[in-house]
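> show me the folded form of this:
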Amino acid sequence: MNQKHLLDFIQTTYKTDAERVVLEKAGVKLTLKQVFNNLNMDPYDLTVDSLDVHAGRQTFHRFDKFNSKYNPVGASELREIYLKTDNYIEGEYFARLIKEVAHDLEESKYQHAEPRLSIYGRSPEEWESLSHWFIQHKVYSPNMRWIIQVPRIYDIFKSRKLIPNFAKMLENIFLPLFEATVNPQKHKELHVFLKYVTGFDSVDDESKHSDHMFSYKSPKPEQWTTDDNPPYSYYLFHMYANIMVLNNLRKERGLSTFQFRPHCGEAGSITHLVSAFLTADNISHGLNLKKSPVLQYLYYLAQVPIAMSPLSNNSLFLEYSKNPLREFLHKGLCVSLSTDDPMQFHYTKEALMEEYAIAAQLWKLSTCDVCEIARNSVLQSGLSHEVKKHFLGVNYLKDGPEGNDIRRTNVAQIRMAYRYETLCNELSFLVDAVKSEVVGSQ
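Here you go, the predicted model:
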C-alpha cells in the first residue's frame, strides 16, 4: 500500500478499535489507545509527512535508514501492530491492508502483483505460522502471487545465539517445505499456502563487503559456525541447490514448483551477477550490469529476465537519469518495470502506473517500447500458464513473431522479428566461433 493508504487505515482502526488490546510489551498488554498515548500522539493529527515512511535523500546509499523507514513515525510498535503477520492480533491488520490492496488490483482488472513475505530461518515454526496466517485471514486474490524473501542476516541470528551454524538456518527455511511435499496431509495449511507461492527471493544490502571468497574450499554449511555473514555467492548457491532438489521432488508428485528470483546487481560486487547468472531464473535490479559489457552480453544471450525499479534505485543507489533500463531495452535484454516498496517510493494508489509513466516521459519511450516492457513483465512473472495465455496469446511460448499475438500484446511484429533475428545472429556467431576453434585445434 502507499503511505496515504496506511495513514487512512491507522486512523480507521483507531476509530473502531481504540480499546482493543493489540500489543504485549514486557508482559504488559496494551490497547491501541495506550500505544498512541505512550507515543504521545493522536492518530488524527498524523499526516503523510509525520508518518515518515517515504524514502528520500537521506536514504541514498544508506540501507540502514531505508530499513528504519518501515517504522511509521519511527515507532517499531506501529510496525509490529500493522505490518507483521506474527503478532498479538495474529497479523489481522496486515491481512486487512493486503486485502484492501488486492481489492484495488481486482478493480483495475489488468494489474497483478507479486508481494514478498519474509521467512528468516531463525526457527522451523515460521512456515507454520505464516501459512496459518494466510489461511485464517483468507489472504487470497486472483491478482496476487506470493514470493518468499529470505533476508541474508545469518550474522544477526548467530550473534544472538539463535542458531549454531548456517546449516541450521537452511534447515529452518527448507526442511518444512520438504516435509509438506512428502506428507501434505500432516501439513495441510502449508501445503495449501504453497500453491500460491511462485518463487524465492534473496534480499539485503548488497553493498555489505565480505572477506570470504566462495570456492570448493569453503566450509560446508554445518562448519560455518563463525559470527561472520557468508558471502552473497554462498547464500545464492545453497538456496539454489535446495530449491532445485525441492522442485524435482514436487514435480514428481505433481505439485507446483518454485522459481529463484534474487535481488541482484543493485550494489556491491560485480561477482553477484555471475552467481545469479549461474543459479537464478530471474533477477531484480541488475544495475551493475552496465559496468560489465561481458556479463551484459551473457544476460542478453540467455535472455535472463531482469525486473528493474528505477524509482526505488533513485532513492537508494542510482539517480534516475543514470539508470540503464532504457539502454538495456534498446539492446534487447529481457527487462521489465516493477515497483519496489510502494509505501516508500510511490505517492499514488497506482504505483506501477507511476513507474511506467515516469519512464515513458523521461526516456521518451514509444507505445511499442512500453508494450514490450509490459509483455516481458508478464513473461517473467509467476502467473500461471493459463493466465499468461490469456494476456499474451496461446502461442506465447514460441520464439520470435510466431509467439506474439499483436491483438493481446500490442507489440509490433516487426519489433519481435528484429529481436528474434538479432538474437539468432548473435548465437550463430558464437556457434561458428566454437566450430572454427575446434577445427583449428585438430
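
> could you use CA atoms for every contact and neighbour count after this?
Fine.

> my read: Arg93 touches Tyr82, true?
One thing to correct before we go on: residue 93 is Tyr, not Arg. Yes: between Tyr93 and Tyr82 there is a contact under C-alpha atoms under 8 Å: 5.4 Å.

> between the two, point out the one with more neighbours.
A direct count of neighbours by other C-alpha atoms under 10 Å for Tyr93 and Tyr82 places Tyr82 higher, at 24 against 20.

> how far does the helix ranked longest in the chain sit from its chain's centre?
If you go by DSSP state H, the chain has its longest helix at helix 413-441. Distance of helix 413-441 from its chain centroid, counting by C-alpha atoms, centre = their mean, to the nearest Å, is 33 Å.

> what is that helix packed up against?
Secondary-structure packing of helix 413-441 (3 or more C-alpha pairs under 8 Å, 6 or more residues apart in numbering; DSSP states H and E): helix 293-301.

> name the residues of the helix it packs on that are buried.
By neighbour count with 16 or more other C-alpha atoms under 10 Å, helix 293-301 contains the buried residues Leu295, Gln296, Tyr299, Tyr300, Leu301.

> gap between the two ends of stretch 245-261?
Chord length of stretch 245-261, first to last residue, is 16 Å (C-alpha to C-alpha, to the nearest Å).

> which other residues reach that stretch?
The contact list for stretch 245-261, computed with C-alpha atoms under 8 Å, 6 or more residues apart in numbering, reads 177-178, 181, 194-195, 197-202, 240, 243, 279-284.

> switch to 10 Å and redo it
147-149, 174-175, 177-178, 180-182, 191, 194-203, 236, 239-240, 243-244, 276, 279-284, 305-307, 380-382 (C-alpha atoms under 10 Å, 6 or more residues apart in numbering).

> weed out the non-buried ones from the residues you listed.
Taking 16+ other C-alpha under 10 Å as the criterion, what is buried in these is 147-149, 174-175, 177-178, 180-181, 191, 194, 196-203, 236, 239-240, 243-244, 276, 279-284, 305-307, 380-382.

> just those residues: which are in strands?
147-149, 197-203, 283-284, 306-307 (DSSP state E).

> any idea how far the nearest residue to Phe174 once chain neighbours are set aside is from Leu175?
Once flanking residues are discounted, Phe174 sits nearest to Asn242: 7.1 Å by C-alpha to C-alpha, 6 or more residues apart in numbering. Distance, Asn242 to Leu175, using C-alpha to C-alpha: 9 Å.

> cool, and Asp341?
Taking C-alpha to C-alpha, one finds Asp341 at 29 Å from Leu175.

> again, but for Ile156
On the measure of C-alpha to C-alpha, Ile156 and Leu175 end up 21 Å apart.

> this one next, for a side-by-side:
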Amino acid sequence: MSTSSSSSTSNGQEKPKPKSPFRKRGSLQSNIGSDPCAVSGAKPLKPQRSLPGTPVSLTQYPPDLRASMEEKFKEIAEELFTRSMTESEMRSAPYEFPEDSPIEQLEERRHRLERQISQDIKLEPEILLRAKQDFMKIDSVTDLEIMKDSGVDDVDMAMKEREIPMEREYQRVSISGEEKCGVPFTDLLDAAKCVVKALFIREKYINRSMQNFCKTTAQALQELGMRNMDLGVYDDHQDTPVDADAPFHPPVSETHPYDNMDPQSMPTDSGYGCKMVDGVVHVYVNKDNMDKSAEVDLPYPDLKEYIADMNVMMSLIINGPVKSFCYRRLQYLSSKFQMHILLNEMKELAAQKKVPHRDFYNIRKVDTHIHASSCMNQKHLLRFIKRAMKKYPEEIVHIENGRGQTLKEVFETMNLTAYDLSVDTLDMHADRNTFHRFDKFNSKYNPIGESILREIFIKTDNCINGKYFAHIVKEVMFDLEESKYQNSELRLSIYGRCRDEWDKLAQWAVHHRVYSNNVRWLIQVPRLFDVYHTKKQLANFQEMLENIFLPLFEVTIDPRSHPELHLFLEHVVGFDSVDDESKPEQHIFNLDSPLPADWTEENNPPYSYYLYYTYANMTVLNHLRRRRGFHTFVLRPHCGEAGPIHHLVSGFILSENISHGLLLRKAPVLQYLYYLAQIGIAMSPLSNNSLFLSYHRNPLPEYLSRGLIVSLSTDDPLQFHFTKEPLMEEYSIATQVWKLSSCDMCELARNSVLMSGFSHKVK
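As a prediction, the model looks like this:
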C-alpha cells in the first residue's frame, strides 16, 4: 500500500561540518555492511520469546557469530554515544535528510519509465520481468526470482481491480507494486526486516512490563512471526463497541475515594519480603528470612539483554538503506494525507456536522502533560497570594533559624504588601531570555525571585503541610469540573532523597482531599542524583532507587502499613523522568557501567541509566500489583525535547508514551518506528517556543499528517499561558497558526484521551 525508498543517501548536498576525530557516517555504515540484520542471510524472520509475546534478539545464532555481532553493535553504539557527548553541534547530523533529495528525482524518472513500459509493451511475463530488470538495474538472479514469486500477473490483477465496482463513502487512493520502485527487492526486504526486528524488541519490553502495545501492530507482527498473539494475557479489558445510547457523562463515584480510611477494610498482608539487589527490587516468599527464602516468580529484567538491544537499535538508526526506506515511507504518508485532504475535506466536514450534540467544545480533551506546581496561570496564583495575605496573615508558614515566621513577616522582610503585588512583580512568565536557558526557566518557578515563596505556596512538604498548594490545586480542579469536558494528568514530584517522601505526599493528598474525577496523577522523578550526592544527602544511586521504589513494594505487599499511600496510588497512573535533556552526559551506559550501589561518582548517571532502572523496578512492581489485584503503572518520560538522539531510542524500547519528541524530526528511522508502534507523544508547542524550538518550526502538524499519535498539552500554564483555560489556549493558537481543520482538532483531542491514563470505563 505504500512506496519504498532507494538504498543510497544523498550526502552531496550536506553543509560542510567541522573536522571530527571520529570516522564519517559512511565508515559506521561500512562496519555493518548495508544492514545490521544482514547476518541472518536469507533466513525468514522467526522470533523467539522468553515470555509470552517476547522474541529473543540474538540467541538464535551460533555463539561465535553472536559474539561477533554483539561486539560490532557495541562498537557502533559506543562511537555514536561518544560522538553525541563530545560534539554537540554534530548531534543531529547523521540523522538529517536534505529537503530536496536526488533520490526522489531518480525514483520519479524510474516510475515514469515503468509506467511507459507497462502501457506500451505487451510481452510475456518472463520477458517483461527481464525488461524491468534491465531498467531497474536488478543486480542478481535472486531479485528476479523473488519478483517472480511475488506474482507476475500484477497488471492483470490491477485490471480486475478496476473492473470491480467499489462503493465507498470517501474517495480512496490505492498504490500497489511496492517492489517495483527501482530499489533492489532484497534491499527492501532487508530494510523491512530491520524495522520489524525493532518492533519485536519494543513488543518484548512493553509486554514484559504490562504496558499497552498497539494491537494493530501486534497483529501484523503475529502474522509475520507465525505465532499465537498473546497480548490479551495482561489486558485489563476487552474492546467494546460504543453504543448509540451511550451516556454523555462519565461515571461519577457516589462517595469520596478518601472517605474510607479504615485499614481493616484494606487487603491483608501477603507475607512477602523485598529488598533491592543490583538496583532492582527482588521479592521473597518469606519476609522474616529473605536470605534463605525463595524468590517470588516475577520477571526480573536482564541488564545484559537490554544493553545488547540498545546496541542493535543504535546500529539500525544509522543504517543507510534503512534510513532511505523510512524517509520515503514518511514522505509517502505526508503525501497521502494531502491527497486525502484534496479529495475528501469537504465531505469530511459535512459528515462532522451531522453528528448530534458534539463539536470541538464539548468533546473530551485531556491535558496529557502538565506539572502540578505550575498548573495555574499567573493571575490565579497572584489572586491566591493576595487572598492568603488578607486571610492568614498571622499563620506561621516558615521556620528561619529555629524561629517561626508568619506570612505577614515573610512579606515584610521583602518590603512588600498585597497592594504592591502584580503579575509583573511575580515575574514568573517565560520570555525571550529563557530560550535555550533551562537554568533561567527553572528560576521562574520562584515568585518574585524568592525561593521561600515557592516553598510556601507551591510545595507539598513545608511548614504548613502544603495547605496553600492544596487550595490552589483544588481551585484548578474545580475549574476543570466546571468546564466538564477538560481533564488533566498532573505531575507531582518524588525526589528520592528520603524514604518517607511517598507517605508525606499521600498524606497531603488524602488529608486535604485533593481529588477530582477530571484529574489523574503521574509521579515525576527529577534526574538530580548529582546534586543530592554533592550535598551528602545520598551515598550512592541505589539509595535513591530504594527511596523511590521500596515504599511502593511495601504498600503493595501490605496496604495496611501505609493506608494513605494505598488510597493515593489508586489514582496514580504512571512515572515520568524529568530534567534538562540538553545537559551533556559524561558517561556511556554499557556493561562496564557501575551498578547503582557502586555509583558514587560526582557525575550524574546518563538518561538511559535512569530510564532503565525506573523501568526495571516498575516491571517487577507491576507484576506484584497484578498478583495482588491492584492496577499497574506505565512509563511516560520527558524524551526528545533536546539532547542526543539516543534518548528517543531508550524511550522507544521502554516507554508506553513520551512527552515532547521534537528530535524525531531529525531521525527518520525512529520517527517511522514511533508511527508503526503508535507511541503517544504529548507535545507542547508554546512551551517549546520559549525554550528550545520556535513555534513555526514545531513538527506537530507534520507528525499529525503522517499518522503519529500526538496530542496537545500545556506543560506549564504558569510560565506560558494567560487565560483560565490553558488547554483551549493551546488548541486556539495551534489552529490559527497551522490552519487546522475541525477534524484535525478533534483528532488531537481523541488522541489525548486514548493515550491518557484514565480507566477504560471512563474513556
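
> after superposition, what's the TM-score here?
TM-score for the superposed chains, counting by TM-score structural alignment, normalised by the length of structure 1: 0.87, backed by 388 aligned residues with a C-alpha RMSD of 0.6 Å.

> hmm, back to that, rebuild the ones in strands among the buried ones among the contacts of stretch 245-261 of structure 1 as JSON lines, extending it with distance to Ile406 of structure 1.
Below are those laid out as JSON lines (distance: C-alpha to C-alpha, whole Å):
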{"residue": "Ile147", "distance to Ile406 of structure 1": "30"}
{"residue": "Ile148", "distance to Ile406 of structure 1": "34"}
{"residue": "Gln149", "distance to Ile406 of structure 1": "35"}
{"residue": "Val197", "distance to Ile406 of structure 1": "30"}
{"residue": "Thr198", "distance to Ile406 of structure 1": "27"}
{"residue": "Gly199", "distance to Ile406 of structure 1": "29"}
{"residue": "Phe200", "distance to Ile406 of structure 1": "32"}
{"residue": "Asp201", "distance to Ile406 of structure 1": "32"}
{"residue": "Ser202", "distance to Ile406 of structure 1": "35"}
{"residue": "Val203", "distance to Ile406 of structure 1": "36"}
{"residue": "Ile283", "distance to Ile406 of structure 1": "27"}
{"residue": "Ser284", "distance to Ile406 of structure 1": "27"}
{"residue": "Ile306", "distance to Ile406 of structure 1": "23"}
{"residue": "Ala307", "distance to Ile406 of structure 1": "23"}
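
> for His61 of structure 1, state which of the residues you listed is nearest.
Val203 (15.9 Å; C-alpha to C-alpha).

> trace the closest one over to structure 2, please.
Alignment note (TM-score structural alignment): Val203 of structure 1 maps to Val578 of structure 2.

> cool, and Arg250 of structure 1?
So Arg250 of structure 1 corresponds to Arg625, using TM-score structural alignment.

> what helix or strand is its match on?
helix 607-628 (DSSP states H and E).

> what's the mean distance for that helix versus structure 1?
Following the fit onto structure 1, the mean deviation recorded for helix 607-628 of structure 2 is 0.6 Å by mean C-alpha distance after the TM-score superposition for structure 1.

> and that helix, how far out from the chain's middle?
For helix 607-628 of structure 2, the distance to the chain centre is 16 Å (C-alpha atoms, centre = their mean).

> and for stretch 196-212 of structure 1?
Distance, centroid of stretch 196-212 of structure 1 to centroid of chain: 10 Å (C-alpha atoms, centre = their mean).

> what's the end-to-end length of it?
Stretch 196-212 of structure 1: ends 36 Å apart by C-alpha to C-alpha.

> and Asn590 of structure 2, what's its match in structure 1?
Under the alignment (TM-score structural alignment), Asn590 of structure 2 maps onto Ser215.

> separation between its match and Ile153 of structure 1?
For Ser215 of structure 1, the distance to Ile153 of structure 1 equals 21 Å [C-alpha to C-alpha].

> who has more neighbours, these two?
Ile153 (18 against 9).

> to which residue of structure 2 is the more buried one aligned?
By TM-score structural alignment, Ile153 of structure 1 lines up with Leu528.

> what do you get for Met144 of structure 1?
Met144 of structure 1 maps onto Val519 in structure 2, by TM-score structural alignment.

> which one is its match nearest to, not counting chain neighbours?
Sequence neighbours aside, Ser488 is the residue nearest to Val519 of structure 2 in space, at 5.0 Å (criterion: C-alpha to C-alpha, 6+ apart).

> the one you found contacts Asp367, doesn't it?
Yes: with contact defined as C-alpha atoms under 10 Å, Ser488 of structure 2 reaches Asp367; the gap is 4.5 Å.

> which positions in stretch 322-341 of structure 2 come out as buried?
322-330, 332-334, 336, 340.

> now render the residues you listed as a markdown table, adding distance to Arg636 of structure 2.
Converted to a markdown table, the buried residues of stretch 322-341 of structure 2 look like this (distance: C-alpha to C-alpha, whole Å):
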| residue | distance to Arg636 of structure 2 |
| --- | --- |
| Val322 | 27 |
| Lys323 | 26 |
| Ser324 | 29 |
| Phe325 | 28 |
| Cys326 | 25 |
| Tyr327 | 26 |
| Arg328 | 29 |
| Arg329 | 27 |
| Leu330 | 25 |
| Tyr332 | 29 |
| Leu333 | 26 |
| Ser334 | 27 |
| Lys336 | 30 |
| His340 | 32 |
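
> related to what we said a few turns ago, who's more crowded, Ser488 and Asp367 of structure 2?
Neighbours per residue (other C-alpha under 10 Å) separate Ser488 of structure 2 from Asp367, with Ser488 holding more: 30 against 25.

> isn't there a strand covering Val514 of structure 2?
No: applying DSSP: H, G, I helix; E, B strand; the rest coil, one finds Val514 of structure 2 to be coil, outside a strand.

> surely it meets Tyr468?
No: using C-alpha under 10 Å, Val514 of structure 2 is not in contact with Tyr468; the gap is 11.7 Å.

> overlap in contacts of those two?
Joint contacts of Val514 of structure 2 and Tyr468 (C-alpha under 10 Å, 6+ apart) are Lys474.

> any idea how far Leu383 of structure 1 is from His112 of structure 1?
His112 of structure 1 is 9 Å from Leu383 of structure 1, by C-alpha to C-alpha.

> now do the shared contacts for the two.
Pro142, Asn143, Met144, Arg145.

> which one of the residues you listed is nearest Glu372 of structure 1?
Within the shared contacts of His112 and Leu383 of structure 1, the smallest distance to Glu372 of structure 1 is 20.9 Å, found for Asn143 (C-alpha to C-alpha).

> excluding its backbone neighbours, what's nearest the closest one?
Leaving aside its sequence neighbours, Asn143 of structure 1 sits nearest to His112 (C-alpha to C-alpha, 6+ apart; 4.6 Å).
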